[in-house]
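Colleague: Provided below are the primary sequence and the corresponding predicted coordinates.
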Amino acid sequence: MVRFGLAAALLVSLAGSSAMAQTAGTPIGTWLTQAGDAKIKISKCGAALCGKIVWLRNEIDPQTGRPAIDDKNPIPALVGRPVKGITIFNDMRPSAPGKWSGQIYNADDGKTYISSLLMAGPGVLRVEGCVGAICGGETWSFAGK
């Protein structure tokens, strides 16, 4: 009986390791932002990677009672679109082992930044953006496929 329990625990552990191993070399999958306020689904787009907002903690704007919109976007035609569903990057290309570079859109301020994605470990993605020489970033955690 104990032997079966140990085997079951080992199988569960290996299943969890398998999910993390799938993200060890590539960020394909769904990621929770550092603040825990959004999930981004990263997928292949030809030779590049795309990232789309698929979940928001606060999908409804408390001031309007409607879905949160991209109200800081500098393009007037895009201002009314819902934040959930926005593709925040669509041309991240490999730039080094475990690293992709391109541009990322930030719906919080309506700006697009030079950016990179870096696999920082199993289930850990470092997302960085720069304006000139000033860079910042955050760490996203793997949320599943």
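Modeller: Done, it's in.
Colleague: use CA for all of it now, contacts and neighbours both
Modeller: OK.
Colleague: chain center to stretch 101-118, what's the gap?
Modeller: 11 Å (Cα atoms, centre = their mean, to the nearest Å).
Colleague: Give me the contacts around it.
Modeller: Contacts to stretch 101-118, defined as Cα atoms under 8 Å, 6 or more residues apart in numbering, come from residues 70-74, 83, 88-89, 91-95, 98-100, 125-131.
Colleague: and that stretch, which residues are buried?
Modeller: Neighbour counts using 16 or more other Cα atoms under 10 Å place 101-107, 112-113, 115-118 of stretch 101-118 among the buried residues.
Colleague: second one coming, line it up with the first:
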Amino acid sequence: MRLLLPLLMTVPLALAGAPLAASQPITGRWLTDSKDGIIHIARCGETLCGRLQRSLVPIEPPGTDIKNPDPALRERRILGLAVLTGLRLEDGKWQGQAYDPKTGRSYRAVVERVSNEALKVTGCLAIFCRTVTWTRAN
């Protein structure tokens, strides 16, 4: 019984840690999978958002969101643009919207922390999804 009691006490602790690992914060600076930009994820009001903090490749002139389907938004600067918006924690995953200024398309987004150094970012348009891995930026 003396050996069994310490073992039984560790089971609730192990189970309690599982949801915490699944919902680790995703805030910080992340290098995109294509290594062309650094996205800074931080609180934006009640949700999280990710903004293009730094471009590691030249941005085509005029440096604005020219491919946006909304003509009123085409004058927005690319640097500082929110590419992830409305991220809320649901079932251990951060869910919201993603925007790709290269194409002007918006996607349903799911972001998961897979380690201290990596995020799994999934963008879906209808039933078609693509998953990439972003790494922590220094």
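Modeller: That came in fine, so what should we check first? Nothing here was measured: the structure is a model prediction, and the numbers come from that model.
Colleague: TM value for the aligned chains?
Modeller: The TM-score (TM-score structural alignment, normalised by the length of structure 2) is 0.77; 116 aligned residues with a Cα RMSD of 1.7 Å.
Colleague: taking the contacts of stretch 101-118 of structure 1 one by one, which sit in strands?
Modeller: The strands, defined by DSSP state E, take in 88-89, 91-95, 99-100, 125-131 from the contacts of stretch 101-118 of structure 1.
Colleague: Which of those has the largest number of neighbours?
Modeller: Leu125 (26 neighbours; other Cα atoms under 10 Å).
Colleague: I'd like to know how far that one sits from Leu117 of structure 1.
Modeller: As for Leu125 of structure 1, its distance to Leu117 of structure 1 is 7 Å (criterion: Cα to Cα, to the nearest Å).
Colleague: Kindly state which residue of structure 1 is aligned to Trp134 of structure 2.
Modeller: Using TM-score structural alignment, the equivalent of Trp134 of structure 2 in structure 1 is Trp140.
Colleague: residues in contact with its match?
Modeller: By Cα under 8 Å, 6+ apart, Trp140 of structure 1 lies in contact with Trp31, Leu32, Thr33, Gln34, Val124, Leu125, Arg126, Val127.
Colleague: Please identify which of the residues you listed is nearest to Ala7 of structure 1.
Modeller: Closest approach to Ala7 of structure 1 among the contacts of Trp140 of structure 1 (Cα to Cα): Val124, at 28.0 Å.
Colleague: Show me what that closest one lines up with in structure 2.
Modeller: In structure 2, Val124 of structure 1 lands on Ala118 (TM-score structural alignment).
Colleague: Next, count neighbours for that match.
Modeller: Other residues lying near Ala118 of structure 2 total 17 when counted by other Cα under 10 Å.
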